[in-house]
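K.L.:
Quick one, what's the 3D model for this:
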Amino acid sequence: MTKEIAKLVVVKPVLGYKKKSHLEKWGFTKTNGEWSKEGTVEELKKFWDEIDVYKRPIMIEKHTTKSYSKEYAWDAGMYSTTQRKYVHNDYDLDFYLQV
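P.N.:
Next comes the predicted model:
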């Protein structure tokens, strides 16, 4: 039984070091200006399901911590806000499977 070799290609160009580092971490390589990953059809479909934006988006969290001012007689408590940024979504990274 032979396994069919396929290629998963990123459709839209990837800009920014964060998306580039994620693609490199996932095993994508850039050849002729095109980001792609090679493997069997089953492996690539399974990988595509794992990184599907609707199922599990990848987020980078930026923590901002602020404290209340003591000179205004407020409590010295602290609160934290978290800004979440989606590394990729359907508008940034689209894939197609080339068999």
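
K.L.:
switch to C-alpha atoms for all contacts and neighbour counts from now on
P.N.:
Fine.

K.L.:
Quick check: residue 61 vs residue 67, distance?
P.N.:
To residue 67, residue 61 is 20 Å away according to Cα to Cα, to the nearest Å.

K.L.:
Where do the helices of this structure begin and end?
P.N.:
Read by DSSP state H, the chain holds these helices, from start to end of the chain: 17-25, 41-50.

K.L.:
export those helices to a markdown table and tack on distance to residue 31?
P.N.:
What follows is the helices of the chain, written out as a markdown table (distance: least, Cα to Cα, whole Å):
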| stretch | distance to residue 31 |
| --- | --- |
| helix 17-25 | 13 |
| helix 41-50 | 18 |
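
K.L.:
Same list, these, but as TSV with distance to residue 35 and mean neighbour count please.
P.N.:
What follows is the helices of the chain, written out as TSV (distance: least, Cα to Cα, whole Å; neighbours: other Cα atoms under 10 Å):
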stretch	distance to residue 35	mean neighbour count
helix 17-25	8	13
helix 41-50	14	14
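
K.L.:
Please generate a structure for the following sequence too, so the two can be compared:
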Amino acid sequence: MTFAWYAHLRELQHKPWLVAALISWGIALFEYLLQVPANRLGYGPLSLAQLKVMQEIIALSVFVPFAVFYMRQPLRLDYLWAALCLVGAAYFIFRG
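P.N.:
The predicted structure is shown next:
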């Protein structure tokens, strides 16, 4: 979803917002076609909260390289603090 949500800021900034929205929706549709079956397979062995925390961990793991390498944003220490918060979230949601 990272690419669908943010790539248009760099690649389509001179296009009308409707064009950017339609292209982003097309990318998001492909990603949803993967995400929905994965959630359906995972729900049961994993709780809804566990699926959500995993999704956030995956999202941050994808977002940081995307922001640094594709969007050319500076690597910030805040990414580390966010990752540590997610480590804590994973610990609490998966313990026991």
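
K.L.:
Could you tell me the TM-score of the two chains?
P.N.:
Laid over one another, the chains give 0.28 as their TM-score (TM-score structural alignment, normalised by the length of structure 2), with 40 aligned residues with a Cα RMSD of 3.5 Å.

K.L.:
Ok, which of the helices of structure 1 comes nearest residue 81 of structure 1?
P.N.:
Relative to residue 81 of structure 1, the nearest member of the helices of structure 1 by Cα to Cα is helix 17-25, separated by 21.7 Å.

K.L.:
Could you check how many residues crowd around residue 20 of structure 2?
P.N.:
Each residue near residue 20 of structure 2 was counted by other Cα atoms under 10 Å, and the total is 20.

K.L.:
which secondary structure element contains it?
P.N.:
Counting by DSSP states H and E, the element that carries residue 20 of structure 2 is helix 17-42.

K.L.:
Can you name every helix or strand that that helix contacts?
P.N.:
In terms of contacts (3 or more Cα pairs under 8 Å, 6 or more residues apart in numbering; DSSP states H and E), helix 17-42 of structure 2 is packed against helix 2-6.

K.L.:
which secondary structure elements does the helix it packs on contact?
P.N.:
The elements that helix 2-6 of structure 2 packs onto, with contact taken as 3+ Cα pairs under 8 Å, 6+ apart, are helix 17-42, helix 48-65.

K.L.:
any idea which of those is most buried?
P.N.:
The highest average neighbour count among the helices and strands packed on helix 2-6 of structure 2, using mean count of other Cα atoms under 10 Å, belongs to helix 48-65 at a mean of 15.

K.L.:
how big is the angle separating that helix from helix 17-42?
P.N.:
Following axes from the mean of the first three to the mean of the last three Cα atoms, to 10 degrees, one obtains 130 degrees for the angle between helix 48-65 of structure 2 and helix 17-42.

K.L.:
what's the following helix or strand after helix 48-65 of structure 2?
P.N.:
Next along from helix 48-65 of structure 2, by DSSP H and E: helix 77-94.

K.L.:
Show me what that next one is in contact with.
P.N.:
Outside of helix 77-94 of structure 2, the residues within contact range by Cα atoms under 8 Å, 6 or more residues apart in numbering are 49-50, 53-54, 56-57, 60, 64.
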